[in-house]
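Undergrad: My questions concern the predicted model and sequence given below.
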Amino acid sequence: MSLRDSVLGGLSWSLASRVGTQAFQFVFQIILARLLTPQEFGVVGMLLIFIGFAQTLADCGLSSALVYDQNATDSQFSTVFWLQVAAGAILSATFFAGAPLFASFYDTPALEPLSQLVAPIFLLQALGQTHSALLSKNFRFKQMAVVSVSSTFGSGAIAVILAKLDYGVWALAWQALITTIITTGLLWFQSRWVPSLLFNRADAIRLGKYGIYLLGHASLNYWLRNADKLAIGRFLGAHDLGIYSRAYSLMLLPLNNISAVMGQVMFPALARLQSDADRFRSAYVSATRMIALVSFPLMIGVASLCEPLILFLLGDKWSEVIPVLQILSFVGLIQSVVFPVGWIFTALGKTKDQFYLSIFLSLIFILLVGAGIFYGIVGIALGYACWTVISGWLNLYIAGRYVALPVTTVVVSLVRILGMALVMGALVFGVDQTVFAGSPTLLRLSCGAFIGATSYVAMCLLSKDATFYELSGYLSARLNLLKRISR
């Protein structure tokens, strides 16, 4: 099978995985938001900040190192497996012992037993990370789709049952733990790979040189994406954190469904093109435009219909989410096309430069978020938006130098798509605030979505946008393939 066919097949399964995973996750989160309060979501949100960071450390950047190394052997996979298990075990023990510190930091006693409950997550996750890298390296995205969808559905269903039984915040904690248990179990079953009792010190050092800078970048980048929530939880309280986290997670839905899908497939694909600069550059620009074609109208559409969207999905008690989500929607728009820059750093082995850039951006982030906190969660969202613009330009500039791709070239390639999305957003917002003002939220939402979709597609057709026709042709080909298979 050619690389192109592998990428297209991988994208199909990766997209199916994301659609299924995010659909279940979205539905379960809406149900849980109706059953629980912003305060309860905020308490678990405090804990999830540290869980996410520890999960980043557990990987040690070694999974990407295995994908990057085109000649990785079974010995190297086994070496990485035992390194990750050791890291996971240390993190689980540390997290359990540090539970009182989390409760003290936030002045929230309930965090101590909650932290102890979820402490095994890191060891459990480490047991499946090498298996996930193996599936990704071999473009076995169908198996990864089964894992992702199954774990999301299983843990979400159990969390809803627990919430209905009045377990409150514990339902959310159990959801996080059960997700990891199901994921690791299915990764072992799908990969059918069993690690050997081997540990090669030379392999560990060589892969570690790649992974250590990636780990440093991932760690800094994690806090760049979560320091705002850490500050809100510490200084503004659980209620404000619950509101902000809900806005942030809704912003991430389109971002995760598009950029992350492409990234899961494009990283191993670009790693194979690391010695062919022209094909590498062409594939990167094409993928970025394809992401923008879908993410730009989605993010601007969310900002335009934010009020009816939140009132319909979450209810009046979550109305404070509206202004925050409107700001974060534009953050998501920028991040969707900056996210692929990471493919260049990792596929070309430039993780050291990526790490140093993260250090500089961390300082800017602290200054902007620190200034914004005096104006509440809206001020923090505005500070985050300003940082996103600065970060986006610097990432594009530095990564572009490796493949002779100026920032202006990337920006110009996206101007038409952005223009069409902005026109669509203005139309949707204007009609919603005039024609449908005072109408039921479901009517406002459905009519706005219809107007937005039809107007955007019409502009793509009238402008004869090449990326639109490329994506349409790809989707048509995949649908025809599925029809033939079903027969």
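TA: Done, it's in.
Undergrad: C-alpha only now, for contacts and for neighbours.
TA: OK.
Undergrad: Run the chain-centre distance for the host helix or strand of residue 329.
TA: Following DSSP states H and E, one finds residue 329 within helix 321-338. Centroid separation between helix 321-338 and its chain, computed with CA atoms, centre = their mean, to the nearest Å, is 13 Å.
Undergrad: Show me what secondary structure element comes after it.
TA: helix 341-347.
Undergrad: Output the contacting helices and strands for that next one.
TA: Applying 3 or more CA pairs under 8 Å, 6 or more residues apart in numbering; DSSP states H and E, one finds that helix 341-347 contacts helix 62-68, helix 238-272, helix 351-372, helix 376-402.
Undergrad: Contacts for the shortest one next, please.
TA: Going back to what we said before, that points to helix 62-68. Applying CA atoms under 8 Å, 6 or more residues apart in numbering, the contact partners of helix 62-68 are 72, 76-77, 80, 129-130, 133-134, 136-137, 207-208, 210-211, 268, 271, 346-347, 349.
Undergrad: let's bring in a second model and compare:
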Amino acid sequence: MANTRDEATEVPEDGSLRKGAARGSAITLVGQITRILIQLLSVILLARLIPPADFGLYAMVLAVSGVAQIFLDLGFSMAALRSRDLTKQQHSNLFWINTSAGFLLFIIIFSLAIPLATFYGDDRLIRVTQWISIVYLLGGITAQFRVHLNRHLRFGALSLADVLAPLVALVVAVIMAMKGYGVQALVVQTILNYLVMLVLVVVMARWVPSFPRKTPGMKPLLTFGMGLGATRFLSYLTQNIDSIIIGRVMGPVQLGFYDRAFRLAVAPVVQISFPFTRVAIPFLVRVMDDGKKYVAALREAQMVGIYGTASFLLVFGGMATPIVTLIFGPDWVEAGLLMTILCIGAIFRTLQQVATWVFMSKGLSGALLKLNLVMQPVIVLLIIGGARWGTVGVAWAGTLGYFLFWLVSIAWASYATNLNLWSLVTNPLEIIGKFSLPAGLITFAISSNSSLSLLTQFLASIGGALIWFVFIYCISKKIKKDIRRLVGIGMLVLKRR
């Protein structure tokens, strides 16, 4: 049966492509900044109330059980998102596939509680794992409701859900932590986050899936989704092999330090990249047949990320030790150096994400899988080797691995699409070298001056970075041109249609 406009859930046309992308990006940016602030507040408050060992126990469970998140979605959300003409029945079928996967994973993770506790040698992990298994059922039901909102460009609704869910969960977790519940507070926080998210997206989507039935067009969706799911599986293993190794070899306390540093440096970047992917893919799909417009759109999106994300990460990482000591207390000072290193690695994770957009928007999930089959084992081997030097060695090894991954990803994408994408390497390196890196070095030098108080180090570091940003803007034509272009994009967002 042919697809008709009446039964298709197409992405609605929304004026000019550039304006639509800019507006979607702006709404998403505001929502994700708010969400990240809530996450940072969560890290700060709970670190004051819960000891590092409890965070380590919780991270042990998530490092292993979290791989189920990949099988929960299997790439079907992105398959639905990039489809130009997704029928209502296809959408409903994907909902039932995701829900079934969620129920199956709930059973599997619950059953693995005892083996996981045996692996780490800590029986306390049994109850933690069993409770955490609930989130996979909730997540399976949620997935396609989020896709429905996304396809109709309801970024405001998605951002509202992304903010309210973690906020409610944080309030409850803080109350529990104040009453001495420790790791139980972290578990309840996770479950509530998923539960509130589910309720919100169901109410706002106003979409009722039909019962599953055979319909044409499912095979391409499943093929793309499975390929992307396999890629994400490999990526997840790589991203969490550090926590698994540290937890198994070095214990919960060291993992607690590493996990908090990761939550401050890397997790916000990872979280903000997925929502921007939701915005970027539909618009890249629309211009993918015009090579010049396509590459220009990629460069513009990357430029926004470099000036925002890379500059923040290098400044933030440069003054990591005083930040950690100020907000967590002196007991967490060991996480400072780890956060500095992880901030550097997070930059390359962000840059690599743009290459992933190329594969996704072009429907090249097979090529993306091959890339990951080659590069993810390289990163894993580097991290395993780095473990000889403790948590610092693990952090540096991961940073090197993601730097190599970024370079190879651009080369692979250029070959797969027959497009010249090397400007996606040269342009960010120039911006980072001129704009971001010097600011990071200034903050690191100031924050390393032990004769200054922690508060003075913090304030002087920010002041030094701001002075550098103004200075380089005044003397560099490229930086001035880029900043003015970014301001133009911002004005486009604010301008009424």
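TA: Ah, there it is. Bear in mind that the values here come from a model prediction, so they are computed numbers and not experimental data.
Undergrad: before we move on, the earlier item: just the buried subset of the contacts of helix 62-68 of the first structure, written out for ChimeraX, thanks.
TA: To isolate the buried members of the contacts of helix 62-68 of the first structure in ChimeraX, using 16 or more other CA atoms under 10 Å:
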select :76,77,80,129,130,133,134,136,137,207,208,210,211,268,271,346,347,349
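Undergrad: wouldn't residue 348 of the second structure be in contact with residue 401 here?
TA: No. With contacts counted by CA atoms under 8 Å, residue 348 of the second structure stays clear of residue 401, the gap being 9.2 Å.
Undergrad: Neighbour count for those two, which is higher?
TA: Of the pair residue 348 of the second structure and residue 401, residue 401 is the one with more neighbours under other CA atoms under 10 Å, namely 23 against 20.
Undergrad: The first structure: matching residues for the longest helix anywhere in the second structure?
TA: Looking across the second structure with DSSP state H, the single longest helix is helix 17-49. Aligned using TM-score structural alignment, helix 17-49 of the second structure spans residues 3-35 in the first structure.
Undergrad: any idea how far the counterpart of residue 248 of the second structure in the first structure is from residue 112 of the first structure?
TA: Correspondence of residue 248 of the second structure to the first structure, assessed by TM-score structural alignment: residue 234. Per CA to CA, to the nearest Å, residue 234 of the first structure is found 16 Å from residue 112 of the first structure.
Undergrad: Look at the two and report which has more neighbours.
TA: A count of neighbours by other CA under 10 Å puts residue 112 above the other of residue 234 of the first structure and residue 112, at 19 against 15.
Undergrad: After alignment, which residue of the second structure pairs with the more buried one?
TA: Match for residue 112 of the first structure (TM-score structural alignment): residue 126.
Undergrad: The equivalent of residue 342 of the first structure over in the second structure: what's it in contact with?
TA: In the second structure, the residue matched to residue 342 of the first structure (TM-score structural alignment) is residue 356. Taking CA under 8 Å, 6+ apart as the criterion, residue 356 of the second structure is in contact with 368, 409.
Undergrad: now residue 217 of the first structure, nearest residue through space, not along the chain?
TA: residue 355 (4.2 Å; CA to CA, 6 or more residues apart in numbering).
Undergrad: Tell me which residue of the second structure matches up with that neighbour.
TA: By TM-score structural alignment, residue 355 of the first structure lines up with residue 369.
Undergrad: Residue 76 of the first structure reaches residue 203, doesn't it?
TA: Yes. Residue 76 of the first structure is within contact range of residue 203, at 6.0 Å (criterion: CA under 8 Å).
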